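Novice: Structure of the sequence below:
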Amino acid sequence: MSTQDRDAPGLMREIISDLQEGVDDPNFKWGSMRAAEKISNLYFLLNGSLPDDEETNSFKRKVSDLLRKGGNPSGLTILIGDCYRYAERGRLDGFHQACLLRSKLQVLQDEFVDLEEVVHEPDRGEIAEIDELLEEVSDDAPPVPEKDIPNWLPDSHWWWRAPKQQDMSHEERMRRILYDENDWMG
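Specialist: Alright, predicted model coming up:
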């Protein structure tokens, strides 16, 4: 089902359901990851802001509570780890995906829960490391085309426009993005 086919209340119910599944089964780590994806879809649907009403505030409190329980913190840790791995590949094929994941994490941070309080101890501080890494690779990262940057993102999501070589040719950009495929061919 596409985002356009969903209504905000229905998407909010799906998010709660995904997170509840992570609470009910502590070994289920995908609930928070699916919820993060759906929260991004919700933001797209609502043009980047949740209404300030009692229903939405109740939803935000419930999401915040559920993110802290069961397998949900582990799912967030996986999401953060995935973002870090993509950021490490930022000079090649990872920058765009790192930006997508970093924005999902930022929305969770801004609207629902302090991620540093939720993730497991060894992973605290990793978001700051991701930001440093995105800044570091931006000197040579292939830029994300403007049409591919979600229009609902606030300016605080600086990483999308961080690549220094915004005038990189399409051919060079594709050479970097398809590096693994091209590398084996010599």
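Novice: From here on, just use CA atoms for contacts and neighbour counts.
Specialist: OK.
Novice: Chain neighbours aside, what residue packs nearest to Ile39?
Specialist: Ile15 (7.2 Å; Cα to Cα, 6 or more residues apart in numbering).
Novice: Proceed likewise with the subsequent sequence, for comparison:
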Amino acid sequence: MDSAILSFSKSSPVVDPTGSVTRNYEAFSDGMYILLEVQEILSDDGHAEDLDLIAFRSRIVELMKLNEDNLWTYVSFALDSALQSSEHGWLEPSMKRSVIQFLLDEYPGMLEIFDDEDRGYLDEMDEFMRERGPLTEAIPESMIPAWVPASHWWWRHATWTSASSIGQ
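Specialist: Presented below is the predicted three-dimensional model:
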């Protein structure tokens, strides 16, 4: 969990002496993937109400407030990955969509950070994924993490099966 905090801390905006702002999106993106790893650990461990976890989630929300521009960029890249799913597959948009949903569902205070534009992008992504899913190659069940809750419908919504994958 410390590595997620470190990544989001590194990604926070820095103002240099000239007033120019620098953001480290790569560190932010790394932090988002680390949050998926945290979900995996929590699904195995089951200590979702430990004081350490509550403090961790609170710190992540504080860092998200500092990283609103990076969060917006992440949401827009998540939408882009869904739009490109016919070429690049369904796994990346599913992962990106899940980490966003975990933030919204399990990190108190995140709903206040997501403004109408962010929610609009998520709605657009969901709508696109509902439309595109049946036309996009399915993620093999063996590649869907066990910690993915049933409410994350997008993981199993892609249903197309290529001729080359039949019988494998």
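Novice: For the two chains, what TM-score is obtained?
Specialist: After superposition, the two chains reach a TM-score (TM-score structural alignment, normalised by the length of the second structure) of 0.80; 158 aligned residues with a Cα RMSD of 2.4 Å.
Novice: related to what we said a few turns ago, the residue nearest to Ile39 of the first structure against Asn41, yeah?
Specialist: No: between Ile15 of the first structure and Asn41 there is no contact under Cα atoms under 8 Å: 10.5 Å.
Novice: which one of these two has more residues nearby?
Specialist: Ile15 (23 against 20; other Cα atoms under 10 Å).
Novice: Which position in the second structure pairs with that one?
Specialist: In the second structure, the residue matched to Ile15 of the first structure (TM-score structural alignment) is Ala4.
Novice: can you tell me which residues contact its match?
Specialist: Asp30, Gly31, Met32, Ile34, Leu35 (Cα atoms under 8 Å, 6 or more residues apart in numbering).
Novice: at 7 Å instead, please
Specialist: Applying Cα atoms under 7 Å, 6 or more residues apart in numbering to Ala4 of the second structure gives the contacts Gly31, Ile34, Leu35.
Novice: That one: which element?
Specialist: Element membership for Ala4 of the second structure (DSSP states H and E) is helix 2-11.
Novice: That helix: average distance to aligned residues in the first structure?
Specialist: Once fitted to the first structure, helix 2-11 of the second structure is off its aligned match by 1.8 Å on average (mean Cα distance after the TM-score superposition for the first structure).
Novice: next SSE after that helix?
Specialist: Moving toward the C-terminus from helix 2-11 of the second structure, the next element (DSSP H and E) is strand 14-15.
Novice: how distant is that next one from the center of its chain?
Specialist: 25 Å (Cα atoms, centre = their mean, to the nearest Å).
Novice: which is the next helix or strand following it?
Specialist: strand 21-22.
Novice: For the following helix or strand past that next one, name the packing helices and strands.
Specialist: Next along the chain after strand 21-22 of the second structure, taking DSSP H and E as the criterion, comes helix 25-45. Packed against helix 25-45 of the second structure by the contact rule (3 or more Cα pairs under 7 Å, 6 or more residues apart in numbering; DSSP states H and E) you find helix 2-11, helix 91-106.
Novice: for the shortest one, which positions count as buried?
Specialist: Spelled out, that is helix 2-11 of the second structure. Of the residues in helix 2-11 of the second structure, those buried by neighbour count under the rule 16 or more other Cα atoms under 10 Å are Ala4, Ile5, Ser7, Phe8, Ser9, Lys10, Ser11.
Novice: Ok, stretch 27-34 of the first structure next?
Specialist: Going by 16+ other Cα under 10 Å, stretch 27-34 of the first structure has these buried residues: Phe28, Lys29, Trp30, Gly31, Ser32, Met33.
Novice: before we move on, what about stretch 59-78 of the second structure?
Specialist: Applying 16+ other Cα under 10 Å to stretch 59-78 of the second structure flags 60-61, 63-68, 70-76, 78 as buried.
Novice: same thing with stretch 163-170 of the first structure?
Specialist: Quick answer for stretch 163-170 of the first structure (16+ other Cα under 10 Å): Pro163.
Novice: Show me what Tyr33 of the second structure aligns to in the first structure.
Specialist: Tyr33 of the second structure maps onto Glu37 in the first structure, by TM-score structural alignment.
Novice: That should have said Leu51 of the second structure, apologies.
Specialist: Using TM-score structural alignment, Leu51 of the second structure pairs with Glu54 in the first structure.
Novice: sec struct for Gly81 of the first structure, please.
Specialist: Look at Gly81 of the first structure: counting by DSSP: H, G, I helix; E, B strand; the rest coil, its state is helix.
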